[in-house]
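*Asks:* I'll drop the sequence and a predicted model, then ask my questions.
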Amino acid sequence: MPTTSLPSAGAVGLWNIAAEQPDVTAVVDPDGSEVGYGALAAKANTYARGLQALGLEPGDAVVVLQPNGVELLAAYFAAIQSGLYVVMVNWHLVGPEVAYILADSGAKAFLAHERFADTAVAAAEEAGVPAKARFAVGPVPGFRRIDELGAGEGDGRPARRTAGSPMLYTSGTTGRPKGVRRPLTGADPDQVPPASAWFFGVFGLRPFDGHVHLCGSPLYHTAVLNFVAISLQLGHPAVLMDRWDPEKMLRLIERHRVTHSHMVPTQFRRLLALPDDVRSRYDLSSLRVMIHGAAPCPLEVKRRMLEWWGPVVTEYYAATEGGGTVISGEEWLRKPGSVGRPWPGSTIKVLDDDGRELPPGETGTVYMKMGDSTFEYHKDREKTEKARVGDLFTLGDVGHLDEDGYLYLHDRKNDMIISGGVNIYPAEIEGELVMHPKVADVAVFGVPHDDWGEEIKAVVQPAPGVEPSAELTEELLEFARGRLAKFKLPRSVDYRAELPRDPNGKLYKRKLRDPYWQGRERAI
């Protein structure tokens, strides 16, 4: 269990905690080793001095291609105290995709890891990253060892300190990903941004309140990185997983007395699939708030998690760009299917195609904003403007508000099926089919139909040991007939060994859908 003797409640912030109690555990690395606040801050200071010695100035970007671990967090905090934009790269990308992000962000330094050596080398070469600006954990051809970064540059904090910022790239499911770049504040990096403490307060998390965070998803995801970084700033040790495994998660919860985590519904389903004796083997009484978002959660999955873990399961809906909603477990049981009400300072509206606000109960496009916060998609004013109506923006989700202001999401607008003039939301169908015991995963989308425009196609990943067959198709369709109206039933089922999801649960539906539309034009 992490060492959690805590400093005074006023000393929030990585460097303040490091100065006051350097031996308090900040991070439990995936290899099980515990790293104190002092050691983490010292490593971040060294890297910051090294980046400044390379000539990086406030407003420049550093790109990080590394797995979860102390090295990644040190790189993050080095940038955050140096006025740099730090870009965490999805390590599933291939060389040309990483090269695009290096070039698009204007990266002045590239920090990689030997696990991704081939990708890192190809990307650095294509993007023209200077050899002196390439560093890696472990041996990577053409890269300097990471321990050379800042070596010989003295001790202590870097000479120039001003707050930097993450620069997150939105998922590139439709063309190139776009970086969300916020203006730098010029703030003192020792001062934790009020928005960080406010955000955790939305979930009932406070500085130095005995919480322990578990990170089971890759830190290149916006929410995952935010939860770990803010946890550390507020005195919550972070337990990192390299690869998520359901039983290992339960074991870590028990061992480190984990209190909160950020999860996705795919992880819930895998936890629920564990045998009863495994699920009951571990002491989970430390859990206080297990937060999920990023993907729709089938109602039955949510109910079963609440039955198992109790009302500690909290859901939110939010965007990298700003704004969101939150709903506790108790509220959800009263408003099943909702993603909650706007959190303080956030505005949520449902608009029609002409930008007019719709009344409660009517379905339209969900728009939001967070206070007077602003953003732009890096080098893409057209995308920025297209997503906006006035000072509101949309992610393209479709939903409605009820009379109490609770938001219900139906689907992504671009995923909606229009069959015979009827709007059909695939997420509802997916949420039913995925509950069949022979289904490991499912995607539903529209495919061309000469008369109806589109018909419903289901693509299923069978559960382990289940073989695709005509009999299985009929069994699944019969199951669906008892749970869905006739016009929502898939007209056909195809099978894949694995559906294209990223580690955070996001389904790349276009990769499945586009081949069916080759040579045809979709209506939306």
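*Replies:* On my side now, so go ahead.
*Asks:* hey, let's count contacts and neighbours off CA atoms from now on
*Replies:* Noted.
*Asks:* Shouldn't residue 286 be within a strand?
*Replies:* No: the secondary structure assignment for residue 286 gives coil rather than a strand, going by DSSP: H, G, I helix; E, B strand; the rest coil.
*Asks:* Against that first model, consider the following:
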Amino acid sequence: MEGSIRCSANYIPLSPISFLERSAIVYRDRPSVVYGSIIYTWRETLERCTRLASALSQLGISRGDVVAALAPNIPAMYELHFGVPMAGAVLCTLNVRHDSQMVSVLLKHSDAKFIFVDYQLFHVAKGAFDILSKTRTKLPVLVLIPESDQSSPELCNPISGNLEYESLLGRGKLDFEIRRPKDEWDPISLNYTSGTTSSPKGVIYSHRGAYLNSFAAVLLNEMPSMPVYLWCVPMFHCNGWCLTWAVAAQGGTNICQRNVTAKGIFSCISQHKVTHMGGAPTVLNMIVNAPENERRPLPGKVIVMTGGAPPPAQVLFKMEELGFNVTHSYGLTETYGPGTVCSWKPEWDSLPRVEQAKIKSRQGLQHLGMEELDVKDPVTMKSVPSDAKTMGEVMFRGNTVMNGYLKDHQATRDAFKGGWFHSGDLGVKHPDGYIELKDRSKDIIISGGENISTIEVESVLFSHPDILEAAIVGRPDEYWGETPCAFVKLKDGCKTGREEIIKFCKDRLPHYMAPRTVVFEDLPKTSTGKVQKFVLREKAKAMGSLTKNTISKL
């Protein structure tokens, strides 16, 4: 329009870096990070991140270079989320459960120039370096993160050129000129998918997407200024669902913990008066099943955002009874973590609490940072009817969808086919417009021509009073093609048998949906709490096909 002009006065590329700079002024002396006896203020966090960015620049890090991190939820991991992009670099946070082989693959694929490693994971990094050294002459520079502020010189010798975190910060200058993105679409981080369905892919996040999704996270979590956030979501997972940046936007306090346990959660909530936290349904399950001697009274209502897998209604109901207010969100690595929210409606207040919990377990609608959400036929790209029955693929479109997959143009094109991001998740749309996830496309069980949602069967299993954890996969069946196979972990002291569990399911589901096989064992999980169904599918496959004879012997 005539008279408009875009210049530095009215246009600056969006970046969550600005959150830290503002909070260092507004919330200057308020605690930013708490970890055991260590407490930093927002002024100190800005100074430490500035020094980190300066030191990286001095050591040759340039715009677009990748800096990796292998660490749990500790202060250094939080600081890396600002210090690395302030140097113009791209942060690549690695799953702490990866072994040396996988870390070597990801370091090579990402071309990481540096890797920051927690002292407890040093052996994993060293193993990765041993593997890389066989094919590469130039290895990433390793920066060792000791526990707290204690140096660990005995660990600094095995790899030539090793650096130590606090010493590195000491090299940095406070007058370093922060490198803001030239374009808000520039990458800020690289997140590898969990690899639960295939080989991990490198998902590229932009400064713009991170900025917008951080604001969305503030709204999703109903965060006022100065919240107290307890870190149970791994910071390496979708950059902590973008809450690493979101908490800074509100001048909150980050309560860091190295290990997540029910006892630790209740203790932190009580000690620090936690107002917000997040976690996968497995974390919620851990909380509701905590023994009485580990529980503490909540100092107030604690808002919890859960996601990663559809939470069983029974678990949501028990969380509410304990005093937690649970908000259910759904998304993927490719959507910066949360992409939807199940927003509560006043008319649901009059429903029975069990029914309310079932409604809350739905995935809901796109949040305010995401433009569109739909359930479509992936072939015709037409929307499915809002009948709560017709299944289609869940698809997203908006500014908080990834830039693409690193070095994989074909996978990126496939993911964006038809102008929408294809999630690979199957769901239905309810008459009120809310979506409900039914399964991953690879997890759906087709038995005798009938589609069986493993999520529905798992929800019934979770309602059994003796079952702690459960997962359903398909097992080959000579007659039906495949039938549900339940992997179950019972609560301590419970001895419920196979026949009782099958009957329990048949009493609550169509008989064809009830499991025909029940296996009692611990469930394999990723570090973000997702059950590794590909592992269970292989186990079910190895059992061989079900026949009438094998059923009678089970």
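*Replies:* Cool, the structure landed. Computed from a predicted structure; not experimentally measured.
*Asks:* Give me the TM-score for this pair.
*Replies:* Both chains were compared after superposition, and using TM-score structural alignment, normalised by the length of structure 1 their TM-score is 0.87; 495 aligned residues with a CA RMSD of 2.7 Å.
*Asks:* just the strands in the stretch 1-150 of structure 1 please.
*Replies:* Per DSSP state E, counting those that start in this stretch, the stretch 1-150 of structure 1 has strands spanning 25-28, 34-36, 61-64, 85-88, 107-113, 134-137, 144-145. These are given in chain order.
*Asks:* So for residue 256 of structure 1, which of those sits nearest?
*Replies:* strand 25-28 (9.2 Å; CA to CA).
*Asks:* and residue 486 of structure 2, what pairs with it in structure 1?
*Replies:* Under the alignment (TM-score structural alignment), residue 486 of structure 2 pairs with residue 458 in structure 1.
*Asks:* residues making contact with the helix or strand harbouring that match?
*Replies:* The secondary structure element spanning residue 458 of structure 1 is strand 453-462 (assigned by DSSP states H and E). Under the criterion CA atoms under 8 Å, 6 or more residues apart in numbering, residues 417-420, 438-449, 468, 488-499, 523 lie in contact with strand 453-462 of structure 1.
*Asks:* from the middle of its chain, how far away would it be?
*Replies:* Between the centre of strand 453-462 of structure 1 and the centre of its chain there are 26 Å (CA atoms, centre = their mean, to the nearest Å).
*Asks:* distance from it to structure 2 after superposition?
*Replies:* For strand 453-462 of structure 1, the mean distance from the matching residues in structure 2 following superposition reads 1.4 Å, by mean CA distance after the TM-score superposition for structure 1.
*Asks:* For residue 194 of structure 2, see how far away the most centrally placed residue in structure 2 is.
*Replies:* Nearest to the mean C-alpha position of structure 2, counting by CA atoms, centre = their mean, stands residue 237 at 4.3 Å. Counting by CA to CA, to the nearest Å, the gap from residue 237 of structure 2 to residue 194 of structure 2 is 9 Å.
*Asks:* Please enumerate the strands of the stretch 151-300 of structure 2.
*Replies:* Assigned strands in the stretch 151-300 of structure 2, in chain order: 163-164, 187-192, 202-206, 228-230, 253-255, 276-279 (criterion: DSSP E, counting those that start in this stretch).
*Asks:* Structure 1: which residue goes with the residue nearest to the centre of structure 2?
*Replies:* Residue 237 of structure 2 maps onto residue 221 of structure 1 when the alignment is built from TM-score structural alignment.
*Asks:* Could you measure from that match over to residue 502 of structure 1?
*Replies:* The span separating residue 221 of structure 1 from residue 502 of structure 1 equals 10 Å under the rule CA to CA.
*Asks:* Also residue 15 of structure 1?
*Replies:* Looking at residue 15 of structure 1 against residue 502 of structure 1, where the rule is CA to CA, the gap reads 33 Å.
*Asks:* who has more neighbours, those two?
*Replies:* The residue with the greater number of neighbours, taking residue 15 of structure 1 and residue 502 and applying other CA atoms under 10 Å, is residue 15; the counts read 25 against 13.
*Asks:* Run through the residues that contact the counterpart of that one in structure 2.
*Replies:* Following TM-score structural alignment, the counterpart assigned to residue 15 of structure 1 within structure 2 is residue 21. For residue 21 of structure 2, the contacting residues are residue 46, by CA under 8 Å, 6+ apart.
*Asks:* Also residue 386 of structure 1?
*Replies:* When contacts are taken as CA under 8 Å, 6+ apart, residue 386 of structure 1 is in contact with no other residue.
*Asks:* Could you say which helix or strand holds residue 410 of structure 1?
*Replies:* Residue 410 of structure 1 is part of strand 407-412, with elements assigned from DSSP H and E.
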